[in-house]
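Can you look at this prediction? I've put the sequence above it.
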Amino acid sequence: MARKALGKGIGALIPDAEIIENVKLIELEKIKRNPYQPRGDVEKELEPLVESIKKQGVLEPILVRKEEDGYLLIAGERRLLAAKKAGLKKIPSMILNVSDNTVAEITLVENLLREDLNPIEEATGFALLIEKFGYTHEKIGELVGLDRATVSNKLRLLRLDEEVKDLLRESKIQEGHAKLLITLSPEDQKKVASIIVKKQLSVRETENVIKRLKQMGQKSKVTPLKVKSEYLQQPVYIKVGKRGGGQVVIKFKNKTELKEISERLGLTMEEF
């Protein structure tokens, strides 16, 4: 994602810190892992970085803080782990004199600059910067290379139902889908998300489904037949009897279609 390079990044935080030494080779065994690291998958797909370090060495120094019994890692955990796997004994490091609060802040910003964050991780990181360090949407945007409106829109993803968040984390739905789902109630979010996954709907198709759903909500209980038929994605017929009564018939071909219809109507199979 090219936009990552547009932000100020960690460098914007370092001028506030006291730099003790610009670059020093420090023994790997003396560096402690960062307790503020919020991610548990830092060892994921390290091999390309390991091979790069074997060929070129560590091109960018890690950030550390001097401790009584060694050094505390501030930023650069993947480089540290890859250097160990590559067989290095020492790693170039920049030594900073910073508080625990600043260590946590730099660590969080570093994670936000990674390329492999899913939208929920990204939004959660933004929210933590606001909650713990008083960041504004504008300041976050400056750090990661986004405008204020985009940061605000990403934060809105945290209003999604938890089940829908999981679908977004797992890339079963995309961020464009999720932005549309935010406008719905939690129950409708889940219903429409289920349709997106099963039907592999595009963002435009999802927009049309949500538009029809909202139209249905604005109508009386006697919903226009065309709207009902399009929403259910199955033929719907009305049969009128001689005395004025009648039936509304929804046709389906098999149990799978019946199950999909019931989910769209918010019913269970037992209710049929």
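Thanks, I have the structure now. Residues are numbered from 1 along each chain as shown.

CA only for contacts and neighbour counts going forward, please
OK.

Can you get me a residue count around Asn101?
11 (other CA atoms under 10 Å).

Which positions within the helix or strand harbouring it qualify as buried?
According to DSSP states H and E, Asn101 maps onto helix 100-112. Judged by neighbour count using 16 or more other CA atoms under 10 Å, the buried positions of helix 100-112 are 102-112.

any idea which of these is the one closest to Thr206?
Thr206 has its nearest neighbour among the buried residues of helix 100-112 in Leu112, at 28.8 Å by CA to CA.

Below is an additional structure, to be compared with the one above:
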Amino acid sequence: MELLQVKLSEIDLSSRTFVFSFPPRGDLLRESLRRVGLIEPPVITEHEGRFLPVAGEGRLLALRDLGAERAPVLLARGLSPLKAQEQALESNLFRDLNPVEKAEALARFSRYLSPEEAASKVLPRLGFSAEARWYFLLLRLSEAPRELKEAVAQRGLPLKVAERLLRFPPEALVRTLGLLERLRFTVSEAREVTEGLLDLSRKEDRPLTELLEEFEAFSSRDAFLKAFRGRLRPHLFRREEETRRLREALLSQGARLESPPAFERDEHHLIIPFKDRSELSRRLRRLADFLEKESRAAGDRG
């Protein structure tokens, strides 16, 4: 490589042919350059008659923002696009790449490699197993709306949630993402909501955007989940409500009801603390009387 002084105006800093930082790192490096200056020259190459950044894009952007007209660079002549991409990746592996940057890197390699080659040669270097699932998920993420990329890269949205959101049409994706972030769902709840919206859209044969108009009115996470679960699984929701009322009633009599998660089994357990046989007998009689009164009251209400 050749060390040169190059006018920044001669480098196409709008091109992201090889670089893949997300978000671009110019803002992060500006203060460092102001304090200590440029320590390591960026790497550029000549591609289709233009100088393009290969490594150190953030430093070049920061220098331009600081008003510099020229910069020392290392010019890598005669690099093939694949070799330039290899160098771009290697220059970034010293830091923890976020999932969007990994997706962007894979997408760039996929211009020059077959899917099988990209999966086997690139995915392990990005921390993924060489499986088709990861290959196609990352490619979809590289093409996602900017709002989703920012949520993953900057706000820690888990890939498992992003994977489900990528099945949404663009407008519904952005609106659902806004709903998830506004109501601050846990990861498991976010997965439940995204899967449930897709199921409800199919079940009711309605567009996701139409469903979202109804659910976006909620300002409480708990109220949303109660209404959403009741709408999605009405029979299960009714059973959960009945069991909740029974549990509260039994607890008032000193007994504890334990139910299987999601009613995956029909068997419930009733726990009644007692000291001896006579106390157990009294508790059972009192509980039977209480349940009989509850049943009569429920019949009267019905």
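Nice, I can see it. Keep in mind it's a predicted model, so treat the numbers as computed, not measured.

Any idea what the TM-score is?
Once superposed, chain against chain, the TM-score is 0.49 (TM-score structural alignment, normalised by the length of the first structure); 204 aligned residues with a CA RMSD of 5.4 Å.

So which elements touch the helix or strand hosting Leu177 of the second structure?
With elements taken from DSSP H and E, the one containing Leu177 of the second structure is helix 170-183. Here helix 170-183 of the second structure touches helix 146-155, helix 159-165, helix 208-215, going by 3 or more CA pairs under 8 Å, 6 or more residues apart in numbering; DSSP states H and E.

and the first one, what does it pack onto?
With contacts defined as 3+ CA pairs under 8 Å, 6+ apart, the packing partners of helix 146-155 of the second structure are helix 99-109, helix 159-165, helix 170-183.

Need the three-state assignment for Leu4 of the second structure.
Reducing the assignment at Leu4 of the second structure to three states with DSSP: H, G, I helix; E, B strand; the rest coil gives strand.

how close does it get to Val36 of the second structure?
Distance from Leu4 of the second structure to Val36 of the second structure, counting by CA to CA, to the nearest Å: 20 Å.

Looking at the two, which is more packed in?
Leu4 (13 against 8).

give the contact list for the more buried one.
Neighbouring residues of Leu4 of the second structure by CA atoms under 8 Å, 6 or more residues apart in numbering: 72-75.

One more pass at 10 Å, please.
41, 70-75 (CA atoms under 10 Å, 6 or more residues apart in numbering).

Just flag the most distant two among these.
Across those (CA to CA), the longest gap, 14.0 Å, separates Arg70 and Leu75.

Any idea how many residues pack against Ala105 of the second structure?
Neighbours of Ala105 of the second structure using other CA under 10 Å come to 26.

was I right about it contacting Tyr135?
No: using CA atoms under 10 Å, Ala105 of the second structure is not in contact with Tyr135; the gap is 11.4 Å.

Count the residues that sit near the nearest residue to Val227 of the first structure once chain neighbours are set aside.
Nearest non-adjacent residue to Val227 of the first structure, counting by CA to CA, 6 or more residues apart in numbering: Arg212, 6.6 Å away. Using other CA under 10 Å, the number of residues around Arg212 of the first structure comes to 16.

before we move on, what about Glu242 of the second structure?
11.

dump the residue contacts of it.
Leu236.

Sort out which residues of the helix or strand it falls within are buried, please.
Per DSSP H and E, Glu242 of the second structure falls inside helix 234-252. By neighbour count with 16+ other CA under 10 Å, helix 234-252 of the second structure contains the buried residues 237, 240, 246-247, 249-250.

Tell me which other helices or strands the longest helix anywhere in the second structure touches.
When the second structure is parsed with DSSP state H, its longest helix is helix 277-301. Identification of packing neighbours for helix 277-301 of the second structure by 3 or more CA pairs under 10 Å, 6 or more residues apart in numbering; DSSP states H and E yields helix 234-252.

helix or strand right after the helix it packs on?
strand 256-258.

helices and strands around the helix or strand that comes right after the helix holding Asn101 of the first structure, which ones?
Moving toward the C-terminus from helix 100-112 of the first structure, the next helix or strand (DSSP H and E) is helix 119-133. If contacts are counted by 3+ CA pairs under 10 Å, 6+ apart, helix 119-133 of the first structure sits against helix 100-112, helix 137-144, helix 148-155, helix 162-169, helix 175-181.
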